[in-house]
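> Just to be clear, the model below is a prediction. Sequence and coordinates:
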Amino acid sequence: MFQSFKTTSDPSQAKPRLARLRALMAEEGLDALLVPRADQHQGEYVAPCSERLAWITGFTGSAGAAVILKDRAVLFVDGRYTVQAGEQTDPALFEVDSLVDNPPREWMKSNLSTGAKVGFDPWLHTVGEVRALQKALAKAGASAVPLKRNLIDAVWEDRPDEPVGPVIVHPLKYAGVAAEEKLATLAGKLKAEGVDHTVLTDPASLAWAFNIRGSDVPHTPLALGFVILSASAKPKLFLDERKLDQEAKAHLTSLAELYAPSALTTELAALAKAGAKVGLDENLAADLLREVVEENGGTVVHFADPAALPRAMKNETELAGTRKAHVRDGAAITEFLAWLDAQDAGSLTEIKVVEQLEAIRVKVGEAMQMPLKDISFGTICGEGPNAALPHYRVTEQSNRKSAPGELLLVDSGGQFFDGTTDITRTVAVGQPTEEMRKRFTLVLKGMIAISLLRFPEGTRGADIDAFARNALWRHGLDYNHGTGHGVGSYLSVHEGPQRIAKTGVTKLAPGMILSNEPGYYKPGHYGIRIENLIIVSPAEPVEGGDIPMHSFETLTLAPIDRRLIEPALLTEEERAWLNAYHRRVYQEISPLVAPETAKWLEQATAVI
């Protein structure tokens, strides 16, 4: 199995751990310590050795931070994790506050006394984050103190080792463009901007640029490492050679000079001493890298990760691969939904559902000669009130049995050599209520609105987010997460910089893959989310139009539960889209599934 159901949260350990940490803070002369949920690469998915926030608080969510004071501690999480944070932490030790409405720097600005010293690890905060932190603390008369060592690591006696997962070469038949060509293009960008060097700190950019994949973090094929790209010299790649077999080492040494990760700061300092102009992405690069350059006489300029946009804009080979992956995954999801529909409600548990889905994905991948390499994230499977937690993860302790009259939400995905998938379906267990049907249909209307959208070149994700919420807003409802995230090509299921959200500032461009997943959550009762993946594509021109337009191509192929749809709430255009989508699902998926599943699918995709 790819997924564990054992909880790694242990709030009972927080008290002695806090005591040891506070003793060390006193030795360092600190009044507060900032503990982010981050590693040196600022990634969403981190290795066990970097789960510092979970170790000190018990909270295991994918985003958060803590401020530890001498006699007080606060955990900051976003709206996805408010309930989870309360369940996983000891309320006698940790207050819970909003990461969005009252982030740590704002909280400290209001709660710290004049002269307070706040320690932070400059490896775990970006250049932009530290600048904002310093500005906020200055208003309170406090100061930010970069630490020479991580204090959590100093008291974490059984901290796991750094990962050394094997690296593989990602074949050209999946990558579409040779690594030599990608690296030459990136060097050209540096030269055009007058930048001597830049540091790629995002492992996804490293993987994309060098056509490699790794296994250092859960569910995402990343090799943790760094790259110094230069405008006119061979790249320097900082990667633990224990990860490399003969093929991978030969591939990489033909492209770059290989160094141990510990040599990064030394090599960067040497370039800075030569008077180099070094570009760092202020939203991605650790502040320690800025320190190294500036302390050694170099010049730092803001330079966005040059691999981020070309990585997001998939080439034709990658798009062809992801279409195949979604047909394959659609067959697996359809087999799963048919199995689910045949079960007695009382016989199901969340863990049983997750295990069955994973087993089907493995079986279908093998049958279609493209094995499932991993799930693309820990499956979200919530029954009844658990579905109202958008990022709920079932454990042996929380495992809920299904019951008639509830909703089951399953958000899952797979990693295949030719693509990364992510799909959410919400299904009725027994007879849904009228309220459930109405609110499900409002969510569906939002998903269809994005699917049908045409928009001008240059449109950002923030410009279209409201289309997905409009039907809900009209009924005084909403959801507390973005509408869509970017998706990689056998890379991260949450890929930037593209997203459909109020904060989505990147222009949507052809080849970008995004999720389309509006939802609705009624705490303590049920949750609804419907998710398809979509590709940004040039739109067909219309008569009389005079500007280039884009539209979305839907990738995901699986039925949407008709029992939860209230047809009277759909417009003719929405109904036509849904019927056409279901017709396509039946045509493409029915030949790939078992005959009894194909019969089930015919009913599941019948015209509304």
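Nice, thanks for sending it over.

> CA only for contacts and neighbour counts going forward, please
Noted.

> Buried residues, the top helix by length along the chain. List them.
Selection of the longest helix in the chain by residue count, based on DSSP state H, yields helix 316-341. Using 16 or more other Cα atoms under 10 Å as the burial criterion, the residues of helix 316-341 that qualify are 318-319, 321-340.

> cool, stretch 495-505 as well?
By neighbour count on 16+ other Cα under 10 Å, the buried set for stretch 495-505 is 495-502, 504-505.

> same question, stretch 15-33
17-18, 21-22, 24-25, 30-33.

> which ones are touching the closest residue to Gly482 other than its chain neighbours?
With sequence-adjacent residues excluded and distances taken as Cα to Cα, 6 or more residues apart in numbering, Gly482 is closest to Ala501, at 4.5 Å. Shown in contact with Ala501 (Cα atoms under 8 Å, 6 or more residues apart in numbering): 461-462, 464-465, 481-484.

> Show me these that map onto helices.
Cross-referencing these against helices under DSSP H gives 461-462, 464-465.

> Spatially central, which residue of this structure would that be?
Centroid-nearest residue in the chain: His494, 2.9 Å away (criterion: Cα atoms, centre = their mean).

> wouldn't that one be in contact with Gly482 here?
No - the pair His494 and Gly482 fails to qualify as a contact (Cα atoms under 8 Å) at a distance of 11.9 Å.

> Relative to Gly405, which of the ones in helices among the contacts of Ala501 is nearest.
Asp465 (31.3 Å; Cα to Cα).

> Correct me if wrong: the closest one contacts Ile500.
Yes - counting by Cα under 8 Å, Asp465 sits close enough to Ile500 to count as a contact (5.6 Å).

> which residues are common contacts for these two?
Counting by Cα under 8 Å, 6+ apart, the shared contacts of Asp465 and Ile500 are 482-483.

> Included below, for side-by-side comparison, is a second structure:
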Amino acid sequence: MTPAERLAALRAALRKAGVDGFLVPRADEHLGEYVPPSGERLAWLTDFTGSAGLAVVLPDRAALFTDGRYTTQAGQQLDPALWELRHIIEQPAVDWLKEHAAGGRLGYDPWLHPEAALKRLDPAGMVLVALPANPLDAVWRDRPASPAAPALPHPVQYAGVPAEEKRAAAAQALREAGEDAAVLADSHSLAWLFNIRGGDLAHTPLALGFGLLRADASAELFMEPGKVPAETRAHLGNQVTVRPRAELPAALRGLAGKKVRVDPEATPAWFAETLREAGAAVATGDDPVRLPRACKNPVEQEGARAAHRRDAVALARFLAWFAAAAPAGRETEMSAAERLLAFRREVPLFRAESFPAISGAGEHGAVIHYRATEESDRPIRADECYLIDSGAQYLDGTTDVTRTLWTGPGPAPAALRERYTRVLQGHIALAVLRFPKGVAGPHLDAFARRALWEVGLDYDHGTGHGVGSFLSVHEGPAAFSRAARPVPLVPGMILSDEPGYYLPGQYGIRIENLLLVREAGQRPDQVKPFLEFETLTLAPYDRRLIDAALLSPAERAWVDAYQGRVLAEVAPHCDPATASWLREACAPLMPTA
């Protein structure tokens, strides 16, 4: 079917359902950022393949809303004759609906939207109608089957804490809140709480399912029985019952008269609706697993360090190879990404990429979440900017790193070096920050932007996101972003530090390391506890893009110390040719007049 035919088929299905419009989010029933092929409804309908977006379909018009990471990409992928493109922050869906559909009946799939998101649409003045079946699924004739990979134990040598201890702590939190149970709709919560991992998604090791955690620390795991082999059932123990997903409605009805926690931002609206109909009291509150999962225990912290040290060897091999190969002009965006993946595959405990590498040369680097395809793949040419954003899943940790490189052999233009250096200054400003306990990510976002703001520049994405432990490369609840919830940073959290600058049609710059939140040492007259960051990522910056004269003495000293650390920790594990390249790449910056 063509895009026009898909949209027409959906509109016909909406007329049969008796609604005037329909919401199509980029989500499946677990509401995660990454979805299996069977959950790619938004991509099927619109051809937009970004990881965040919402489509609104009305009888005579349709719009797609996405954030600044994807507006350029969406503009390239959408048919403008069918779709209006809107920035979801600057032009929210509620305003568009108020203008074009007030008073109508707006249908939605209660499995694909959290209650909080639906309530934010109330000012649009429409009647929201929960549909018993998704009309898009009825017209998506070649929809892939749901994934069925097995759920497997994640050894405690990597998890750090036995699953029964995690359940006991979460159950204690429920008891203290006077709650009888909690709904677990986020498969990341299942993975962490039960110490299981799976293969239902390409880059995030999840076994998709749902759970109920009770205040006595018992739990029910709702997955098809074939997904849970005998080894995993034995691992789960006697306090965890595995039930088919079809038994979920009956299980919720069995909670009649009980107080059940439901996270309104991270749980499909279907759960709260079903619980209320059953006579349960719905208590809104955060998923009890989300914050503990984000605060990595000592074993997970050491696993992250070890994973980054091993990953650094693969990165060094790639960067040394790229420095020699790029000026020749024989590599493409896809061949470079494949070479990096090949190096990573040789690293112990490697399981997969943590996301498809963003490999963008020249103008493609300005597309913030660019994905090279057979159609878009282009040669990496001499004397241009190249951005590579990539990561890996290891059994002991998850990595995510971005480097912006100059291909040579000629010198980088002065304007490019100035802008790269300002991005680097923002990157350093966050890495070296000390801050009081209680401060949240949104409070720190501006530190990474100051050097760009000084000359009227900015970037249209958050500065950093949380990262899981052999889990999602994008993990809540903390983030460095003006749009994020003000969740205080806590020791053990891992977040990315990735400011950037993008000049459409020419190049993109982004520099990313992962940071571990830790306690800061006491200083004279300090009246409250402070926190700081430990940099986990070990990969040199491209010295050819740094204008050392623009850096302060402290910033130059920080870069030299970081590069020296990379050399000391990584070179001994590299082959002689890579080690030799590293010595040159990590040489101290020379101040210029």
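Arrived safely, thanks for sending. Treat the numbers as computed from the prediction; the structure is a model and nothing was measured.

> Overlay the chains and give the TM-score.
Here the superposed chains carry a TM-score of 0.97, computed using TM-score structural alignment, normalised by the length of structure 2; 585 aligned residues with a Cα RMSD of 1.1 Å.

> Could you find the counterpart of Leu567 of structure 2 in structure 1?
Aligned by TM-score structural alignment, Leu567 of structure 2 pairs with Tyr586 of structure 1.

> Equivalent analysis for Glu384 of structure 2, please.
By TM-score structural alignment, Glu384 of structure 2 lines up with Glu406 in structure 1.

> List the contacts of Ala209 of structure 1.
179, 182-183, 307.

> That one and Ala388 of structure 1, how far apart?
Ala209 of structure 1 is 39 Å from Ala388 of structure 1, where distance means Cα to Cα, to the nearest Å.

> Aligned to Arg393 of structure 1, what sits in structure 2?
When structure 2 is aligned by TM-score structural alignment, Arg393 of structure 1 is paired with Arg371.

> If you could redo that for Asp161 of structure 1, that was the one I meant.
The equivalent of Asp161 of structure 1 in structure 2 is Ala145 (alignment by TM-score structural alignment).

> Relative to His154 of structure 2, how far out is that match?
26 Å.

> quick one, which of the two is more surrounded?
His154 (23 against 10; other Cα atoms under 10 Å).

> and Ser146 of structure 2, what does it touch?
Shown here is Ser146 of structure 2, whose contacts under the criterion Cα under 8 Å, 6+ apart are 36-38.

> and if you look at Leu222 of structure 1?
Under the criterion of Cα under 8 Å, 6+ apart, the neighbours of Leu222 of structure 1 are 203-204, 207, 213-216, 491.

> How about Thr441 of structure 1?
Contacts of Thr441 of structure 1 were listed using Cα under 8 Å, 6+ apart, and they are 564-566, 569-570.

> ditto for His525 of structure 1
Taking Cα under 8 Å, 6+ apart as the definition, contacts of His525 of structure 1 comprise 384-386, 388.

> and Ser335 of structure 2, which of the three is it?
helix (DSSP: H, G, I helix; E, B strand; the rest coil).

> Just to confirm, what residue in structure 1 is aligned with it?
Aligning on TM-score structural alignment places Ser335 of structure 2 opposite Lys352 in structure 1.

> where's that match relative to Leu389 of structure 1, distance?
As judged by Cα to Cα, Lys352 of structure 1 and Leu389 of structure 1 stand 19 Å apart.

> So for the two, which residue has more residues nearby?
Set side by side, Lys352 of structure 1 and Leu389 show unequal neighbour counts under other Cα under 10 Å, the larger going to Leu389 at 24 against 15.

> Next one: the closest residue to the more buried one other than its chain neighbours relative to Ile152 of structure 1, how far apart?
The shortest distance from Leu389 of structure 1 to any non-neighbouring residue, by Cα to Cα, 6+ apart, is to Arg80 (6.8 Å). Here Arg80 of structure 1 is placed at a distance of 25 Å from Ile152 of structure 1 (Cα to Cα).

> which part of structure 2 lines up with stretch 50-58 of structure 1?
Residues 39-47 of structure 2 are where stretch 50-58 of structure 1 lands when matched by TM-score structural alignment.

> Check stretch 540-558 of structure 1 too.
When stretch 540-558 of structure 1 is aligned against structure 2 using TM-score structural alignment, it corresponds to residues 521-539.

> end-to-end on the matching stretch?
Counting by Cα to Cα, you get 26 Å between the two ends of stretch 521-539 of structure 2.

> Enumerate every residue touching the closest residue to Lys401 of structure 1 other than its chain neighbours.
Leaving aside its sequence neighbours, Lys401 of structure 1 sits nearest to Thr349 (Cα to Cα, 6+ apart; 4.2 Å). Listed by Cα under 8 Å, 6+ apart, the contact set of Thr349 of structure 1 reads 399-402.

> Ala133 of structure 2 now?
The contact partners of Ala133 of structure 2, by Cα under 8 Å, 6+ apart, come to Asp109.

> Same question for Phe120 of structure 1.
With Cα under 8 Å, 6+ apart as the criterion, the residues that contact Phe120 of structure 1 are 33-35, 144-147, 150.

> Next, format these as JSON lines and append distance to Gly297 of structure 1 and secondary structure.
Putting these into JSON lines (distance: Cα to Cα, whole Å; DSSP: H, G, I helix; E, B strand; the rest coil) gives the following:
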{"residue": "Leu33", "distance to Gly297 of structure 1": "30", "secondary structure": "strand"}
{"residue": "Leu34", "distance to Gly297 of structure 1": "29", "secondary structure": "strand"}
{"residue": "Val35", "distance to Gly297 of structure 1": "30", "secondary structure": "strand"}
{"residue": "Ala144", "distance to Gly297 of structure 1": "23", "secondary structure": "strand"}
{"residue": "Val145", "distance to Gly297 of structure 1": "21", "secondary structure": "strand"}
{"residue": "Pro146", "distance to Gly297 of structure 1": "19", "secondary structure": "strand"}
{"residue": "Leu147", "distance to Gly297 of structure 1": "21", "secondary structure": "coil"}
{"residue": "Asn150", "distance to Gly297 of structure 1": "26", "secondary structure": "coil"}
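
> which of these are buried?
Restricting the contacts of Phe120 of structure 1 to buried positions leaves 33-35, 144-146, 150, with burial counted as 16+ other Cα under 10 Å.

> Give the equivalent position in structure 2 for Asp281 of structure 1.
Counting by TM-score structural alignment, the partner of Asp281 of structure 1 is Asp263.

> what number of residues lie near that match?
Counted with other Cα under 10 Å, Asp263 of structure 2 comes out at 25.

> where does it sit relative to Ala294 of structure 2, distance-wise?
Relative to Ala294 of structure 2, and taking Cα to Cα, Asp263 of structure 2 is found at 16 Å.

> Over to Arg345 of structure 2?
With Cα to Cα as the criterion, Arg345 of structure 2 and Ala294 of structure 2 are 27 Å apart.

> Since that was my last question, I'll sign off now.
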